[in-house]
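Q: Got a predicted model here, sequence first, then my questions.
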Amino acid sequence: MSTSPLAPPDQGATDTGARPSLTVLAGFWPAATYAVARALLAADASLLLVRHDLTGVRDGHVHRVVRDRDGLLEDERVRLAHGCVSCTLREDVLPTLARLARHHPDRDLLLMLPEVVEPEAMAAACAHCLVDGATVTDLVHIDSYLTVVDMEHLLDGLASTDDLKTLGIQAADDDDRALADVIVRQIEYADTLVLWGRSRDGAYDTGRLSVLLARMAPWATQVQVDGEVLDAGVLTRRLRGTLRHRPETPGVLTRGLEGYPLGLHEPHAEQGVVSAVFRARRPFHPRRLHDVLETVNVEMIRSRGHLWLASQPETVLTWDFAGGGLSMGALGRWLTALPDHRWGDVSDHRRLAAALEWDPYYGDRHQHLVFIGLDVDAAGLHRALSACLLTDAELADGEEAWRDYDDPLAGCFPLIEPDPTRHRTDHEGESA
């Protein structure tokens, strides 16, 4: 039986007539993230902060803490059936949120994610995992997903080629994610970015990093916070009660297919930052694209999007570059390759986006990539990628001839029919 001060006198009594607000706080630099959490607590005596320490997760236990402005309310070590982050979400994070929401509907919640947890995984768990017959999104209103960015260390993190295992902070034994991958996914899923502190190289570089973040996540609101002078009331007004979270917004790698902006085309440098969008209707020649995969990313901090190869004309391929490594994977089939009765399997947004740009020959197939970096030659990048597209003569050969092209990526992206009961949040695919 729980001995938490938060446990109500009647454990079965719940109030379903009201839903508390949930703010989710992510960030790879826990000192900065926790400083923001403490400031929000200081401004609201009713706010409850939930944290999980994953130091022992691979040994099958986590440390859960719940506190408010006045102090510690829960401090428990929880044993898990399996030692992994997804198990932690299902077995303790979600039940804790559900319990607090049911028993204390008048107290809003602030969830501080461990530094290696990606907010998109948390959003999927809240929406799809049941706790006593209900999802967390049935019990709370998710107000915002905030990501705290430590401006002093941001560029080092984005440029890092280390993986989590090398750093000893992997979330599970089979966690092969790179540090930079985690950071970019935390940034890109957020609806609000909290820019904590300043660059060690001064005001100009701080401004440059702000521009870089605006190119990486143009959909996110930026809130700049001086780490030395912090007004908790002002910060609360800027971060809570904003209703910025839009649960229908797809993940970053599927945004372009769903008709959402994938990035900004700003080929002229602003404080050295360039963002270049590459779009084309023709397919890539697999050999020519393979030969430039390394060179087109050599100056990039981030590139992302989707593409189609002439030799694999049914498959939507993802492009996901960060931290010096490019990952590509199969995202499913192009609509033009699906029988009519399967079109209902995709979202209304995707069908509408495809209809608006449907081509009699290509159908919905196209290239949509975004490249973000410092002092990038956008024109040279465009020339390099354009040279990988099929020529007029190659187009005239038709799809049957394209399938026989020399393809170094053949067999890397098997098409797996989606399971409608499974919500996919991982990033499966082969590295190129």
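A: Alright, I've got the coordinates. Numbering: from 1, shown residues only.
Q: CA atoms for contacts and neighbours, from now on please.
A: Will do.
Q: what about the strands in the stretch 151-300 of the chain?
A: Ranges of strands in the stretch 151-300 of the chain, per DSSP state E, counting those that start in this stretch, are 192-196, 221-225, 266-270, 273-280, 300-307.
Q: mind checking how far the fourth one is from the chain centre?
A: Right, strand 273-280. The chain centre lies 20 Å from the centre of strand 273-280; the measure is C-alpha atoms, centre = their mean, to the nearest Å.
Q: Alongside the first one, take a look at this:
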Amino acid sequence: DGGANLSHTDETLVEMSNGCICCTLRDDLLDEVRRLALEGRFDYLLIESTGISEPLPVAATFDFRDEGGGSLSDVARLDTMVTVVDAVNLLNDFASHDFLRDRGETMGEADERTLVHLLTDQIEFADVVVLNKVRDAGPERTDAARKIIRSLNAEARIIETDHSDVPAEAILDTGLFDFEKAHEHPMWAKELYGFADHVPETDEYGVASFVYRARQPFHPEKVQELLNGDMPGVIRAKGHFWIATRPDWVAEFSLAGSLSSIAPLGQWWASVTEARRPDHDSAR
């Protein structure tokens, strides 16, 4: 965490190294953005984080206020979240079981993230996805990468290119970022609650999605066998479920690529007594 520093070049490029802009370098980022904004010489600022950073904490940094009450949102507007995807390697990486440490890319010794979950987080949160190296990837791999991206994020603009050659107007001043909905995963949430308004992936990309609902609890052994078994062709799955042996327990299932997990989230509201429920509407 220590030793974070800033280095300046003649091109008004500010490099922030040896730290994380979501935590150890957050104050430095606030100071630098405020300084650049007050100079009045710049219309746009491009913040490039490390390739293994998660986009949501970076975006949340704009809501952070320092001890003096200052915030990035006072001097700058978060406009667009951009994720660059390697068309050559996405298909193999998405099927990988590698942890980031297996690739020599971690945020520290305690970093237990997997490559596929990082890719999923970065794609699902993006307003714009730059699909790079399409010439090297060829039509088939590019098409497969496009389908994965679209199945994870139904709304993101996809720009296919080589050498990361992207026109400035495609990623600057787009007005695409919406923090109120960005903390959710728009693809599965919209499909889940029926608010999706886009061309079905079945028609456009050959990728289908569906939602399963049931009023009866699952048999614990049968659902475990299903969820821990092979699911060929499934790119992303997420949801809450109910098992008969633990009727009060909310379980969450998440699958991304070839990796899946089941975790407890707490109790169903139906099992919580009225006296223990919050009395403010926002929590109900």
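A: Good, I have the coordinates. Treat the numbers as computed from the prediction; the structure is a model and nothing was measured.
Q: now what about the TM-score between them?
A: Once the chains are laid over each other, their TM-score by TM-score structural alignment, normalised by the length of the second structure reads 0.80; 280 aligned residues with a C-alpha RMSD of 3.6 Å.
Q: Would you mind putting the strands of the stretch 151-300 of the first structure into JSON lines with mean neighbour count alongside?
A: Formatted as JSON lines, the strands of the stretch 151-300 of the first structure follow (neighbours: other C-alpha atoms under 10 Å):
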{"stretch": "strand 192-196", "mean neighbour count": "25"}
{"stretch": "strand 221-225", "mean neighbour count": "17"}
{"stretch": "strand 266-270", "mean neighbour count": "16"}
{"stretch": "strand 273-280", "mean neighbour count": "21"}
{"stretch": "strand 300-307", "mean neighbour count": "24"}
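Q: Just send those strands back as a markdown table, with distance to residue 156 of the first structure too.
A: Formatted as a markdown table, these follow (distance: least, C-alpha to C-alpha, whole Å):
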| stretch | distance to residue 156 of the first structure |
| --- | --- |
| strand 192-196 | 15 |
| strand 221-225 | 19 |
| strand 266-270 | 20 |
| strand 273-280 | 16 |
| strand 300-307 | 11 |
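Q: So for residue 24 of the first structure, which of those strands sits nearest?
A: Minimum separation from residue 24 of the first structure across those (C-alpha to C-alpha) falls at strand 192-196, 10.4 Å.
Q: what residue of the second structure matches up with residue 114 of the first structure?
A: When the second structure is aligned by TM-score structural alignment, residue 114 of the first structure is paired with residue 50.
Q: Also residue 133 of the first structure?
A: By TM-score structural alignment, residue 133 of the first structure lines up with residue 69.
Q: From residue 63 of the second structure, how far off is its match?
A: Remark: distance between residue 69 of the second structure and residue 63 of the second structure (C-alpha to C-alpha, to the nearest Å) = 11 Å.
Q: Quick check on those two: which one has the bigger neighbour count.
A: Set residue 69 of the second structure next to residue 63 and count neighbours by other C-alpha atoms under 10 Å: residue 63 wins out with 14 against 8.
Q: residues touching the counterpart of residue 159 of the first structure in the second structure, list them.
A: The alignment partner of residue 159 of the first structure in the second structure, by TM-score structural alignment, is residue 95. Residues in contact with residue 95 of the second structure (C-alpha atoms under 8 Å, 6 or more residues apart in numbering) are 116, 257-258.
Q: got the contact list for the residue opposite residue 322 of the first structure in the second structure once aligned?
A: Alignment note (TM-score structural alignment): residue 322 of the first structure maps to residue 256 of the second structure. Residue 256 of the second structure makes contact with 94, 116-117, 120, 235-237, according to C-alpha under 8 Å, 6+ apart.
Q: what's the closest of those to residue 77 of the second structure?
A: Sorting the contacts of residue 256 of the second structure by how near they are to residue 77 of the second structure, with C-alpha to C-alpha, puts residue 120 at the top with 25.0 Å.
Q: so what does the top helix by length along the second structure touch, helix or strand wise?
A: Secondary structure assigned by DSSP state H gives helix 134-152 as the longest helix of the second structure. Packed against helix 134-152 of the second structure by the contact rule (3 or more C-alpha pairs under 8 Å, 6 or more residues apart in numbering; DSSP states H and E) you find helix 90-94, helix 115-124, helix 186-193.
Q: To residue 29 of the second structure, which of the ones you listed lies closest?
A: Comparison of these against residue 29 of the second structure by C-alpha to C-alpha identifies helix 115-124 as nearest, at 20.9 Å.
Q: which residue numbers in the first structure go with the closest one?
A: With TM-score structural alignment as the criterion, helix 115-124 of the second structure aligns to 179-188.
Q: what do we get in the first structure for residue 228 of the second structure?
A: Residue 228 of the second structure maps onto residue 294 in the first structure, by TM-score structural alignment.
Q: what's the spacing between residue 315 of the first structure and residue 249 of the first structure?
A: According to C-alpha to C-alpha, residue 315 of the first structure and residue 249 of the first structure sit 23 Å apart.
Q: Which of these two has more residues huddled nearby?
A: residue 315 (23 against 12).
Q: Leaving out the residues flanking it, which one is nearest to the more buried one?
A: In space, and not counting its chain neighbours, residue 315 of the first structure is closest to residue 333: 4.7 Å by C-alpha to C-alpha, 6 or more residues apart in numbering.
Q: right, and that neighbour touches residue 318 too?
A: No. At 11.6 Å, residue 333 of the first structure does not count as touching residue 318 under the criterion of C-alpha atoms under 8 Å.
Q: From residue 148 of the first structure, how far out is the counterpart of residue 159 of the second structure in the first structure?
A: With TM-score structural alignment defining the correspondence, residue 159 of the second structure maps onto residue 223 in the first structure. Residue 223 of the first structure is 10 Å from residue 148 of the first structure, where distance means C-alpha to C-alpha.
Q: Find residues that contact each of those two.
A: With C-alpha under 8 Å, 6+ apart as the test, residue 223 of the first structure and residue 148 both reach 193-195.
Q: could the residues you listed go into CSV alongside distance to residue 307 of the first structure?
A: Putting these into CSV (distance: C-alpha to C-alpha, whole Å) gives the following:
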residue, distance to residue 307 of the first structure
193, 29
194, 32
195, 32
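Q: which one of the residues you listed is nearest residue 329 of the first structure?
A: Among those, and counting by C-alpha to C-alpha, the member closest to residue 329 of the first structure is residue 193, at 28.0 Å.
Q: Contacts only, for that closest one.
A: Residue 193 of the first structure makes contact with 146-149, 187, 220-223, according to C-alpha under 8 Å, 6+ apart.
Q: Now do the contacts for residue 268 of the second structure.
A: Counted by C-alpha under 8 Å, 6+ apart, residue 268 of the second structure has contacts 248-250.
Q: Relative to residue 112 of the second structure, which of those is nearest.
A: Distances from residue 112 of the second structure to the contacts of residue 268 of the second structure, taken by C-alpha to C-alpha, are shortest for residue 250, at 24.1 Å.
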